[in-house]
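In: need a structure here:
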Amino acid sequence: MARRLRSVDLDFVESAPVRLVFAADVSAPPDTVYRALADDVEGWPGWFTQVTAALPLDGGAGRDVRLRGGIAFRETVVATDPGERYAYRVDRTNAPGMQALLEEWRLTPAGTGTRVQWTFAADGSALFRFTLRRARGAVGRSFRDAVRNLDRRLSAAAA
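Out: Below is the predicted model:
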């Protein structure tokens, strides 16, 4: 059953006990990437293969997200800076050992495209923190694959 996590603010992205930070470039401009992240929540499974379902809640103020393997998140959006940043914290989850999670997507112009930086800021039991640190490579691959898929999706939509 889903458990309530510790409520964290946006500054948790800098102070979390475990911070995984990844970056990759896409050819679409920041405003287009932002719309894919914040406005097309239901489209996430089409490019982020770990996501099996994503539904916006409360007019975009929250999200319900399901991942492969049965992990579920109820999230609150904590930052919506169009073309620059999209961030959300997890309020409830069935993931074992997790105590707090905030994800931030930063978008910066990179030539005619966008540099996408994703920070996965988390806290949890000692075993959770250890496991997450050991999974850095797999999480990074998942992010890079997702951004590559998003780039293809946005390029096809623009054509």
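
In: use CA for all of it now, contacts and neighbours both
Out: Will do.

In: find the residue at the geometric middle of the protein.
Out: Nearest residue to the geometric centre of the chain (Cα atoms, centre = their mean): Glu103, 5.0 Å.

In: in the helix or strand where Ala138 lies, what's buried?
Out: Using DSSP states H and E, Ala138 falls within helix 136-158. Residues of helix 136-158 classed as buried: 139-140, 143-152, 154 (neighbour count, 16 or more other Cα atoms under 10 Å).

In: just give me the closest of those residues to Val51.
Out: Distances from Val51 to the buried residues of helix 136-158, taken as Cα to Cα, are shortest for Ala146 (9.8 Å).

In: compare with the first, here's sequence two:
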Amino acid sequence: MARRLRPVGPDFVEEAPVRLVFARVIAADPESVYRALAEDTAGWPDWFSAVTSARAVDDGAGREIRLRGGTRFRETVVAANGPEVYAYRVDVTNAPGVRALVEEWRLTPVGAGTRVRWTFAAAGPAPFRLVLRLARGGLGRAFRDAMRGLERRLVKG
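Out: Predicted coordinates for the structure are as follows:
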């Protein structure tokens, strides 16, 4: 059953009760990484294995995402400051427990590459917050795998 979440803005990334932050340097320039994140929505399943389907909606102002396991998100882009920041909030999802969720991708040039920092900021009841904290390791692995996939895609392309 899809549920509407609390609408929050990009500042929620700093205020959320649960903030999981992951970072990795990849050998691709920030502009290319930003384009892959913000402009090539349909390409996400090619490098982020948890994503089975991704498409831009509302002329790029939103996204519809499906994950392995059946979780679905309808998102609104809340920051598109290329090539430094790309962020979106989840408006509707079938994931249990979550009340608000924003994901932020922050890109910083590092030598010939880019430091990619992904912040997963969420709010929900105590059991949800506990489960999310316990899932940190799995989310970290998914992020590392996604960054390896994105790097392969951008460096060869």
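
In: just give the TM-score of the two.
Out: Overlay of the two chains. TM-score (TM-score structural alignment, normalised by the length of structure 2): 0.99; 157 aligned residues with a Cα RMSD of 0.5 Å.

In: related to what we said a few turns ago, what's the helix holding Ala138 of structure 1 in contact with?
Out: 20, 22-28, 32-33, 47-50, 116, 118 (Cα atoms under 8 Å, 6 or more residues apart in numbering).

In: put the buried members of the residues you listed into a ChimeraX selection.
Out: To isolate the buried members of those in ChimeraX, using 16+ other Cα under 10 Å:
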select :20,22,23,25,26,27,28,32,33,47,48,49,50,116,118
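
In: in helices, which of the contacts of helix 136-158 of structure 1 fall?
Out: 32-33 (DSSP state H).

In: out of the contacts of helix 136-158 of structure 1, which one sits closest to Met1 of structure 1?
Out: Gln50 (20.5 Å).

In: how much space between Ala87 of structure 2 and Gly9 of structure 2?
Out: 9 Å (Cα to Cα, to the nearest Å).

In: once you drop chain neighbours, what's closest to Glu84 of structure 2?
Out: Distance criterion Cα to Cα, 6 or more residues apart in numbering; nearest residue to Glu84 of structure 2, sequence neighbours excluded, is Leu107 at 4.8 Å.

In: and Tyr34 of structure 2, by the same measure?
Out: Nearest non-adjacent residue to Tyr34 of structure 2 (Cα to Cα, 6+ apart): Pro83, at 5.3 Å.

In: to what extent is that neighbour buried, counted in neighbours?
Out: With neighbours defined by other Cα atoms under 10 Å, the count for Pro83 of structure 2 comes to 19.
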